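J.: Attaching a predicted model along with its sequence, questions to come.
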Amino acid sequence: MRSVVFPAFRVAAMVLALGGTPAVAQETITLKVAHPLPETHYSWELGIKKMLDSITEATDGRVQFEVYPANQLGRDAYGLLRSGIADMAMIVPLYAPDKFPLTGVTEFSSFYDTTCEAAEKYWELARPGGALDAAEYGAQGLRVVFAMTTAPQRYMTSSKPVASLGDAGGLKIYAAGSALPRALRAVGSIPISITASELYDSVSRGTVDGALFPYSSTNAYKLGGKLRHEVGGVKFGVSSWFVGMSESRFAALPEDVQQAITAAGLPVQQSFCAWTDEDDENIRQSLIASGELTVSELPEAEVRLWREQLLKAAQEWAAEMDAAGKNGTELLEAMAQAGAGE
């Protein structure tokens, strides 16, 4: 039998006559992702990667990602997004306090006790339409698609147990960011600004008396057995970070892809923060069981004294932001109220 070849326009006409439409292959969208973490870091594996995988799954594989870890595209994540070199990037605001001063509101511990409480409040403020989005992120053309924090940090010392607020006076304590050093000064300690990678040697030499640190990071920096004493009953603040896109890049994506990205962050945040809380406490209990950590459990009246000083530090921060025209008090109130209605 002789085959018959129909011109393309006749094929299209026949398909339409049968009530169908020609099949059109959907184009794959590849987004470049930049972050500063090693590929084995838990924040990548349990946080960012899981979010990206869920976006790929939700779009039936149409959205793929080129990932550049360990600052391979450069250290200025904000600049990478603004220039279009990266489509999505992890940003740690405490490393860019000039660009993200108001994110310091999330670092005060007066409004949460767990990672999940802190992350929930941060997301409520940072998501599109939130108070931080309006005051800081959106104003710089950024959209937050995933928000996370470390575990709340503990006041730990290497040799001297701290059993009262007076004991903290004059101790040289490591703290990252801008809010945590302020909190240290509020309890009478001297904040020390070094990198976390320098902390092991500084504690070993005695040039630093201790640190504000989450237990979930002690193994990575080999600090188990070095920070031997904890102030029990008091938690200091967290360090916050987010994954963002430029608003213009997000707006250029198809609507279904926008929806997939918007929906991906919160479920991963919830699973990741629960893991972080559990991991942090497991490491703490392991250090106690091995004799490498002792905890000075403060009486309730003493705990109140510490917490009053930490709240004063947050209020002083807010007043300074107000003086600079940045509505710090309004944001502090938003942080306090976030999650209250849920």
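T.: Yep, it's here. Only a predicted model underlies this, so the values are computations on that prediction, with no experimental measurement involved. Numbering: from 1, shown residues only.

J.: C-alpha from now on. contacts and neighbour counts both.
T.: OK.

J.: residue ranges for the helices of this protein, please.
T.: 8-17, 42-43, 49-58, 77-83, 115-126, 131-132, 179-186, 199-205, 247-251, 255-289, 300-323, 328-337 (DSSP state H).

J.: Turn those into TSV, including distance to L171.
T.: As requested, the helices of the chain are exported to TSV (distance: least, C-alpha to C-alpha, whole Å):
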stretch	distance to L171
helix 8-17	80
helix 42-43	31
helix 49-58	39
helix 77-83	35
helix 115-126	26
helix 131-132	34
helix 179-186	9
helix 199-205	12
helix 247-251	44
helix 255-289	22
helix 300-323	15
helix 328-337	28
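
J.: Just send those helices back as JSON lines, with mean neighbour count too.
T.: Shown next, in JSON lines, are the helices of the chain (neighbours: other C-alpha atoms under 10 Å):
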{"stretch": "helix 8-17", "mean neighbour count": "12"}
{"stretch": "helix 42-43", "mean neighbour count": "16"}
{"stretch": "helix 49-58", "mean neighbour count": "19"}
{"stretch": "helix 77-83", "mean neighbour count": "19"}
{"stretch": "helix 115-126", "mean neighbour count": "24"}
{"stretch": "helix 131-132", "mean neighbour count": "22"}
{"stretch": "helix 179-186", "mean neighbour count": "23"}
{"stretch": "helix 199-205", "mean neighbour count": "16"}
{"stretch": "helix 247-251", "mean neighbour count": "15"}
{"stretch": "helix 255-289", "mean neighbour count": "17"}
{"stretch": "helix 300-323", "mean neighbour count": "17"}
{"stretch": "helix 328-337", "mean neighbour count": "19"}
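
J.: let's bring in a second one:
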Amino acid sequence: MPRRSEQRPVHLEGGSPMSTLSRRLGLLAGAAALAIAALPASAADVTLKLADSLPAGHSITKNATHFFFDRVKTLAGGKVEFQHFPAEQLGKAKDLLSVTQTGLADIGYIVPSYVSEKMPLGAVAELPGGFASSCEGAKAFWSLAKPGGLLDTLEFKPNGVRVLYVVALSPYQAVFSEKAGFKSFDDFKGRKIRSNPGPMELGLRNLGAVPIRMTPPEIFDAMTKGTIDGALLPFTSTVSYSLDKVVKSSTIGQNFGTVGITYSINLNKWNALPKDVQDALTKAGDETVSHACARFDTEEGELAKKLQSEGVLMVKFTPEQEKILANNFDEVSKDWAANLQKRGKPADKVLEAFRAAIAAQR
């Protein structure tokens, strides 16, 4: 899931970054038209195209997307059908905001940290140490991102999209290959660890580790070859990407951050929908947030036991080390907010609102 988002634009010969993106979206539109034309005609009144970057069997697809589809169909009385384009069929993860804005997809998998130049405040859900479960994080994020929420007002609505539901995976652990030899808190130093861009990178640097950016599908080969020592991921993603075959040690009970994901609809498309369809999408989205986070938390506990039974060393930290981590995570949050405040973004207000929303969950 995580993907770099703050790189400088690459200038290709003969064109600007915008013209390059326009050509890419044009090619995607042509490919999408062919794919859509090959699909059977739907008898539903409304057909919505949803695009994401996840493998079709991913835990998010199973626990959130498919649940959402089923609930909308039921609530709308069969008036709505979906066409699902997984695995970056309509665009790379970092391009799915543009894919949704242009109408190539009606609903897109939009991760604020992947488009941090447009949605920097949305990364508040990814700050380490903030919450203890998927449900705490997801419901707090939802309270800010849903229509009328603080993040909706500041970032989503200005970008022409409306959030239908959010996903915050269970808190990330640090998982390591056998070659990494990770056995204790001090072993973070010098280890090359794949992380999301932004707050996670800051947290790893403070521990003396070297954060590395790459997409989840690349992690398996990188860990197998020793290019990286480990990665920050929840156990659900560890298994989804077959990393359980190479992981031999892991932290447990920590929160190195998560990924805050939204499934958002093009605002013009939303405004054109009948009121009863809008109501079905709204209710289904709210239900999806609660259903998915509960499933993620249950699966996370089950997978932790499974990995341990298969010989994975679960590394716990002493109270003194926990205190070091807590101070580290607090410093990351303060730095994140301070850097955005300098850019004129009300990050202090967003961070305060997010923490209040977490407290309300407890």
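T.: In hand now; what should we look at? Quick caveat: nothing in here was measured; it's all calculated off a predicted structure.

J.: closest to S109 of structure 1 out of the helices of structure 1?
T.: Shortest distance between S109 of structure 1 and the helices of structure 1, using C-alpha to C-alpha, is found for helix 300-323: 7.5 Å.

J.: Check which helices and strands the closest one is in contact with.
T.: Other helices and strands packing on helix 300-323 of structure 1, by 3 or more C-alpha pairs under 8 Å, 6 or more residues apart in numbering; DSSP states H and E, are helix 179-186, helix 328-337.

J.: returning to that earlier point: I'd like to know which of the helices of structure 1 lies nearest to A163 of structure 1.
T.: Proximity to A163 of structure 1, assessed across the helices of structure 1 by C-alpha to C-alpha, is greatest for helix 300-323 (8.8 Å).

J.: can you list contacts of the closest one?
T.: With contact meaning C-alpha atoms under 8 Å, 6 or more residues apart in numbering, helix 300-323 of structure 1 is reached by 102, 105, 108-110, 164-165, 179, 182-183, 186-187, 233-234, 327-329, 331-332.

J.: Compare that helix with structure 2 and give me the mean distance after superposition.
T.: If you overlay the two and look at helix 300-323 of structure 1, the average distance to its match in structure 2 is 0.8 Å (mean C-alpha distance after the TM-score superposition for structure 1).

J.: now do stretch 276-283 of structure 1
T.: Relative to structure 2, stretch 276-283 of structure 1 is 1.4 Å off (mean C-alpha distance after the TM-score superposition for structure 1).

J.: Show where that stretch falls in structure 2, residue numbers please.
T.: Matched against structure 2 by TM-score structural alignment, stretch 276-283 of structure 1 falls on residues 296-303.

J.: okay, the helices and strands packed on helix 300-323 of structure 1 in JSON lines with distance to G129 of structure 1 next?
T.: What follows is these, written out as JSON lines (distance: least, C-alpha to C-alpha, whole Å):
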{"stretch": "helix 179-186", "distance to G129 of structure 1": "24"}
{"stretch": "helix 328-337", "distance to G129 of structure 1": "13"}
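
J.: and E310 of structure 2, how many neighbours?
T.: The number of residues packed near E310 of structure 2 is 12, by other C-alpha atoms under 10 Å.

J.: The equivalent of W142 of structure 2 over in structure 1 and Y155 of structure 1, how far apart?
T.: Mapped onto structure 1 by TM-score structural alignment, W142 of structure 2 lines up with W123. Using C-alpha to C-alpha, to the nearest Å, W123 of structure 1 is found at 26 Å from Y155 of structure 1.

J.: before we move on, what about Q315 of structure 1?
T.: Taking C-alpha to C-alpha, one finds Q315 of structure 1 at 21 Å from Y155 of structure 1.

J.: and E302 of structure 1, what pairs with it in structure 2?
T.: So E302 of structure 1 corresponds to Q321, using TM-score structural alignment.

J.: Please report the distance of L142 of structure 1 from F242 of structure 1.
T.: 11 Å.

J.: sorry, that was for L199 of structure 1
T.: 25 Å.

J.: Repeat that for T149 of structure 1.
T.: For T149 of structure 1, the distance to F242 of structure 1 - C-alpha to C-alpha - is 8 Å.

J.: higher neighbour count, these two?
T.: T149 (27 against 20).

J.: which residues sit in contact with that one?
T.: Contacts for T149 of structure 1 (C-alpha under 8 Å, 6+ apart) come out as 115, 118-119, 238-241, 273.
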